[in-house]
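Enquirer: Whatever this is, show me its structure:
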Amino acid sequence: MTATNSSCPVKQSEKALEGGAHMIQLRNKTASGSALYDWAVDIQKLCRIYGAIFIVNDRVDIALPSMPTVFILASKIFQPPARKLLGKNKILGMSISSSQKLKKQSGLDVNYVGLGHIYPTSSKQKTGRPLGISCITEVSRHLSIPVIAIGGITASNAGEVVRAGASGIAVISAVAEAPDPRKATSELIQNMQSCLQ
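Expert: The predicted structure is shown next:
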């Protein structure tokens, strides 16, 4: 999975898809609803071409019934009405930053959990210490839904993340800041797959 938080999210998404990404997450908390919607439509088209899943992070304001989109919401903004607003056919995930926060959430009506940040990362410097690999194992043991690891994941550590129990990974810098985003995506996927064999 690749999360995009750039000024050219459509182009970045296309490069990641060409590299073999199975999911694209549009993560932008500051763009206007209309700009984000336009990006979402274009990225969704690309995802259909490549047979990938499209995810929108935290922005239920662009959710439309006609968009077969996955949504992930931060635990601090997750509210029971979110499921009603998004509709029963949407896949809904919740982002959490510790196993303790997960335990506080009861009766979760979500399809997967985004867990992070696992390693140090420039986008999460103000949100406390990294959780580390052991948190993936702890959280995945208690859940029957997929756990997606987030934060500081690179081609060199993607394997240990999968071995710890993550069902998938979300990356930004490892692809967005790579000289060749296609190659970076391909290397991440190869490292994950080699751990599953």
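Enquirer: switch to C-alpha atoms for all contacts and neighbour counts from now on
Expert: Fine.
Enquirer: can you tell me which helix in this protein is longest?
Expert: For the chain, the helix with the greatest residue count under DSSP state H is helix 33-50.
Enquirer: any residues touching that one, and which ones?
Expert: Outside helix 33-50, the residues within contact range by Cα atoms under 8 Å, 6 or more residues apart in numbering are 9-10, 13-14, 17, 23-24, 26, 28, 53-54, 56, 61-62.
Enquirer: From the opening residue of stretch 155-172 to its closing one, how far?
Expert: Across its full length, stretch 155-172 reaches 12 Å between end residues, using Cα to Cα, to the nearest Å.
Enquirer: Following up with a second sequence; could you model it the same way so I can compare the two?
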Amino acid sequence: MNAPPSPLPRLLLLTDRAQLAKGRGLSATVAECAAAGLGAVLVREHDLAPGAHAALVETLLAVPGLTVLTSRRPHPAAHGLHLAAHQPAPTTGRFGRSCHDAGELARAGAEGAAWATLSPYAASASKPGHGPPVDPGLARLPGAPPVWALGGIDATNAADALRHGAAGVAVMGAVMRAREPAAQVVDLLATLDQEGQR
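Expert: Predicted coordinates:
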């Protein structure tokens, strides 16, 4: 796996083609978002057959300047592998982990994870009823990897995540369900940039 740029981009987009507006293609949508400034994408699409999944990853790897991570299953050319909380750490390659509490963040740090997502940060329309929101201050946990706040993130609360110590935010529904996904990316990046300059 190829190492992504460091530091981590402030905005990570998680894919879910099922949430796209009718007529929108996933690869084209991600490319539009990258042209609008998106720095990283996490390819979920867990239901895709191996060949289709690999083809999607390879298509996105051709998007200039985009860090491409895969969820749960590796791709040799991807910039990293994002693991579910229960998956064992790989013996080689750059990886991150989904975390939901202090114990999981501490484990990710001890394993050498390069990043973690911390969720749910807020109530999420993509996963209604998915646990109570986490303590956002966990992003500052000593020994934890850099954290992307995930779950219920949009332009109204993205800056709050940075103020609580997150390195950035991860979004899915706010972009995937939008009529103009790239415009949502522009708004999110403007919010994050403004907070980062404080």
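Enquirer: before we move on, back to that, which members of the contacts of helix 33-50 of the first structure occur in helices, if any?
Expert: The members of the contacts of helix 33-50 of the first structure that map onto helices under DSSP H are Pro9, Val10, Ser13, Glu14, Leu17.
Enquirer: neighbour-wise, which of the residues you listed leads?
Expert: Most neighbours among those, by other Cα atoms under 10 Å: Ser13, with 29 neighbours.
Enquirer: What lines up with it in the second structure?
Expert: When the second structure is aligned by TM-score structural alignment, the residue opposite Ser13 of the first structure is Val30.
Enquirer: so where do the helices sit in the second structure?
Expert: Going by DSSP H, the second structure shows helices at 26-35, 50-61, 102-111, 158-163, 173-176, 181-196.
Enquirer: And the fourth one, what does it pack against?
Expert: It stands for helix 158-163 of the second structure. For helix 158-163 of the second structure, the helices and strands in contact under the criterion 3 or more Cα pairs under 8 Å, 6 or more residues apart in numbering; DSSP states H and E are strand 168-171, helix 181-196.
Enquirer: Can you name the residues in contact with the first one?
Expert: Strand 168-171 of the second structure is contacted by residues 8-14, 117, 147-154, 158, 161-162, 192 when judged by Cα under 8 Å, 6+ apart.
Enquirer: Among these, name the ones in strands.
Expert: Among these, the members falling in strands (DSSP state E) are Leu11, Leu12, Leu13, Leu14, Thr117, Val147, Trp148, Ala149, Leu150.
Enquirer: Now do the residue mapped onto the fourth one from the first structure against Lys84 of the first structure, distance only.
Expert: Taking TM-score structural alignment, the alignment pairs Leu14 of the second structure with Ala3 from the first structure. From Ala3 of the first structure across to Lys84 of the first structure, the span is 25 Å (Cα to Cα).
Enquirer: the more surrounded of these two?
Expert: Neighbours were counted for Ala3 of the first structure and for Lys84 using other Cα under 10 Å; Ala3 has more, 27 against 10.
Enquirer: Am I right that that one is in contact with Ile24?
Expert: Yes: at 5.8 Å, Ala3 of the first structure counts as touching Ile24 under the criterion of Cα atoms under 8 Å.
Enquirer: Pick the most deeply packed of the helices of the second structure.
Expert: When the helices of the second structure are scored by mean count of other Cα atoms under 10 Å, the highest mean neighbour count falls to helix 173-176 (a mean of 24).
Enquirer: which residues sit against that helix?
Expert: Contacts with helix 173-176 of the second structure, where a contact means Cα under 8 Å, 6+ apart, come from 13, 15-17, 19-21, 125-126, 152-154, 181-182, 184-185.
Enquirer: Among the residues you listed, the buried ones, what's the ChimeraX command?
Expert: Of those, the buried ones go into a single ChimeraX selection, burial set by 16 or more other Cα atoms under 10 Å:
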select :13,15,16,17,19,20,126,152,153,154,181,182,184,185
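Enquirer: Pick the one among the contacts of helix 173-176 of the second structure closest to Gly96 of the second structure.
Expert: For the contacts of helix 173-176 of the second structure, the closest approach to Gly96 of the second structure (Cα to Cα) belongs to Leu13, at 14.7 Å.
Enquirer: ok, that closest one - contacts?
Expert: By Cα under 8 Å, 6+ apart, the residues touching Leu13 of the second structure are Leu38, Ala40, Val41, Leu42, Ala170, Val171, Met172, Val175.
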